[in-house]
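Q: Next input, structure requested:
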Amino acid sequence: MKLNERSIVHLDLDAFFVSVECLKNSAFKGKPLIVGGGERGVVAACSYEARAFGVHAAMPMRTALYLCPHATVIKGDHEDYSRYSRLVTEVIADAVPMFEKASIDEFYTDLTGMDKFYNTPKFSKELKARIYKETGLPVTYALASNKLISKIATNEVKPDGQTIIPLGAEKSYLAPLAIEKMPMIGNKTATLLREMGVNTIRTLSEIPASLLGARFGKNGLELSRRANGIDETPVVPYSEQKSISTQETFNNDTIDIAFLNRELVRMTEKIGFELRQQNKVTGCVTVKLRYANFDTVTKQVSIPYTSSDHVLLRTAKELFDKLYDRRMLVRLVGIRFSDLVPGNYQISLFDDTKEMIQLYQAIDSIKRQFGAGAVIRARAL
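A: Okay, the predicted model is just below:
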């Protein structure tokens, strides 16, 4: 079967954080609601009623309340959002043989070939209904021949919508849409394209690929393909077992707690940076300890999805304190992050101030330029 004959469904939970809060408190339904930090924080999520006033994610809270002063503001509960994300994942995993968890609230399912046994559009509709029935969360979906079209179409029919883009209609579907609707076209690229007189995807599709390549490099060639509705990106099967880990075997067995804590901080920061570099968050932390007699013990804990060092460090320290109970010499310490999900720091927006987010971004920028060890916490020295 050719790639362009695939059947790909993109499912996106509507205003996920807000929907969870409305489940917990029905009084929030139909009202402007903002999930975010305090006065110095930023907006993590907002209801469609708040969006009507111009409020959007990552906006400073002061600006959001200026635009929508009558909005209800709540801090949010990261643990609840992670739990509901896992519930939806379980429903999809039980119904679909292959799916990709693209973020905490976004999924792709590959239903290619299912029409031989079952009506694919009907199955998609039933899956949407099942997710709502078993979790209470509304979801929007689009069925198309590739991930690109299904994602764009989903965004076009939100909230609580559904649509099908038939095979062969990809290019005509995209044609009238504004260039900003195309994934990978950010503000900078959109400005450059509009300066070239390109306002719609139709116009973009008519520009020779060689010209776009000369102007935007490899991204220009990909833009040309996407504007013509072509996307061969596969659905990557979701696996809870994917992980990032590191461990250290010491030259000399040790009982120096201060040294062990420093090593734990250093290793956690190291793979925390790797996590953010891969644009992922973790939902499970494991600490491993090997004593001098080669006895090896581990402890793990499920946590709200995060990539924040201060959360990961606290969790790792708590696990280590529970593990190290023999007062014997230690030969090895290791740490692993698993249950990895694509996502970015905005998942923790409601938990931190704008300054904290900017601090992480600045630190990671330095590490990208000069190496992961360029900036470390003092206690890791």
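
Q: Please make it C-alpha for all contacts and neighbour counts, starting now.
A: Noted.

Q: ok, the most centrally placed residue in the chain - contacts?
A: Taking CA atoms, centre = their mean, the centroid of the chain lies closest to Gly343, which sits 2.0 Å from it. Going by CA atoms under 8 Å, 6 or more residues apart in numbering, Gly343 touches Ala102, Ser103, Ile104, Asn279, Lys280, Val281.

Q: Surely the fourth one touches Leu340?
A: No. Taking contacts as CA atoms under 8 Å, Asn279 lies outside contact range of Leu340: 9.9 Å.

Q: Would you mind telling me which of the two has more residues around it?
A: Taking neighbours as other CA atoms under 10 Å, Asn279 and Leu340 compare with Leu340 leading, 26 against 16.

Q: Verify the stated contact: Gly373 with Lys367.
A: Yes. Using CA under 8 Å, Gly373 makes contact with Lys367 at a distance of 6.9 Å.

Q: Between the two, which has more neighbouring residues?
A: Applying other CA under 10 Å to Gly373 and Lys367 shows that Lys367 carries more neighbours, namely 16 against 13.

Q: I'd like the structure of this one too, to check against the first:
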Amino acid sequence: MDKHIIHMDQDAFFVSVEMRKNPELIGKPVIIGGSSDRGVVASCSYEARKFGIHSAMPARMAKQLCPHAIFLRGNMDEYSKASHEITHILRERVPLIEKASIDEHYIDMTGMDRFHGCMKYAHELRARVIKETGLPISFGLSVNKTVSKMATNECKPNGELNIESPRVIPFLNPLSIRKIPGLGEKTFIKLSDMGIRKIETLSLVSPSHISALLGKNGISLLQKAKGIDHSPIIPYSEAKSIGTQSTFKSDSIDVTMIKNLLTAMVMDVAFQLREQKKLCACVTLTIRYSDFEDVTKQAAIPYTALDSVLIAKTKDLFHQLFQKRKLIRLVGVRLSNLVTGFEQIDLYKQSEEQYALCQAMDKIRHRFGSHSIAIASTMKLDL
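A: Modelled structure (predicted):
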């Protein structure tokens, strides 16, 4: 039985949220991101894209390509809320949904064609999102996640495309290999140098040859070029999280030491978050007192993976929780409501220096180990 997988993706999501708030931006070249010479483009309107502007482009280059573009720092809090709006609408109406990132979802409608025409139902879902949120969205429907995502990319903006099983290969073959999800720039250059620029050409390469050239990733790309993708839909769950806790050698009421410890703990889990290419939208703090009473408090936050934001929120939760002035035995930090994403989007509200600092520290951790660098205030912790 063929699968029926829907890939739904917001059109220029962050820009669309800004346009919903300020309709005067509609039809204009809008860029979200830092506007300084060190800034990068995090998102841009389709009008801006006509000038060759794209995500991750240096802001300085974007200004040169489109001097009259409107630069906005953006508001991650608003984008997070809009993302939750869309997820809520979809998850109430489908049997199985995966939140793949802040602005895209996969939906498994396999077997539901007996009760609903999958294309008709996908169309109704899209119309519902547009009506209730006022935000544009596109979708692709096909036999697996790879083809449905590629279908979405081909029909954006504001489009719908159904690629049924017999049409998968004819749909894929003429496309550039650039269109394959997960194929990076270095791989593109390597394949292009060998004359492999179209998906059809890639699909004809022998497994042994592509494996020798690109390793396991080559086999995965070859399968995608043939329209094969067995990756499952991973059910969306708010409980998905990462965290850590620490029990003291002796119960303590040393607030300075505890806050320094929380800083070190948050930096550890934030590094794990970035390693997994995830963002979180909820921070939970747990305190266990010496009499084994546990108290917990959590807070929703804009999607982030930056140390500075998470440390500040964790300390704020600590001040709210620590009211009894009793000895503390244990503290725990957990980051939840995770989605796939990159820390760059936090540049909207955080200084570029903070982002650069996280990148530099992560590079040191990769080279010398996860505990090779720390903030000075956490260096003398003895637990």
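
Q: any idea whether the residue located most distally from the centre of the second structure is helix, strand or coil?
A: Distance to the chain centre peaks in the second structure at Asp291, reaching 40.5 Å (criterion: CA atoms, centre = their mean). Put simply, Asp291 of the second structure is coil when judged by DSSP: H, G, I helix; E, B strand; the rest coil.

Q: Map it onto the first structure.
A: By TM-score structural alignment, Asp291 of the second structure lines up with Asn293 in the first structure.

Q: now Ser176 of the second structure: how far from Val269 of the second structure?
A: Distance from Ser176 of the second structure to Val269 of the second structure, counting by CA to CA, to the nearest Å: 38 Å.

Q: between these two, who's got more neighbours?
A: Of the pair Ser176 of the second structure and Val269, Val269 is the one with more neighbours under other CA under 10 Å, namely 20 against 16.

Q: Skipping its backbone neighbours, what lies nearest that one in space?
A: Gly243 (6.1 Å; CA to CA, 6 or more residues apart in numbering).

Q: Count the neighbours of the equivalent of the one you found over in the first structure for me.
A: Counting by TM-score structural alignment, Gly243 of the second structure lines up with Ser245 in the first structure. As a burial measure, Ser245 of the first structure scores 18 neighbours (other CA under 10 Å).

Q: average distance between the strand or helix carrying Ser245 of the first structure and the second structure?
A: Here Ser245 of the first structure sits within strand 243-254, counting by DSSP states H and E. Overlaying the second structure shows strand 243-254 of the first structure at a mean distance of 0.7 Å from the equivalent residues (mean CA distance after the TM-score superposition for the first structure).

Q: Pull out the buried residues from that strand.
A: Buried residues in strand 243-254 of the first structure, counting neighbours by 16 or more other CA atoms under 10 Å, are found at Ile244, Ser245, Gln247, Thr254.

Q: Stretch 74-81 of the first structure too?
A: Per 16+ other CA under 10 Å, stretch 74-81 of the first structure contains these buried residues: Lys75, Gly76, Asp77, His78, Tyr81.

Q: Can you tell me what the first one aligns to in the second structure?
A: Read it as Lys75 of the first structure. Under the alignment defined by TM-score structural alignment, Lys75 of the first structure is paired with Arg73 of the second structure.

Q: The closest residue to its match other than its chain neighbours: how many residues sit nearby?
A: Closest residue to Arg73 of the second structure apart from its sequence neighbours, by CA to CA, 6+ apart: Tyr348 at 4.8 Å. Using other CA under 10 Å, Tyr348 of the second structure is surrounded by 18 other residues.
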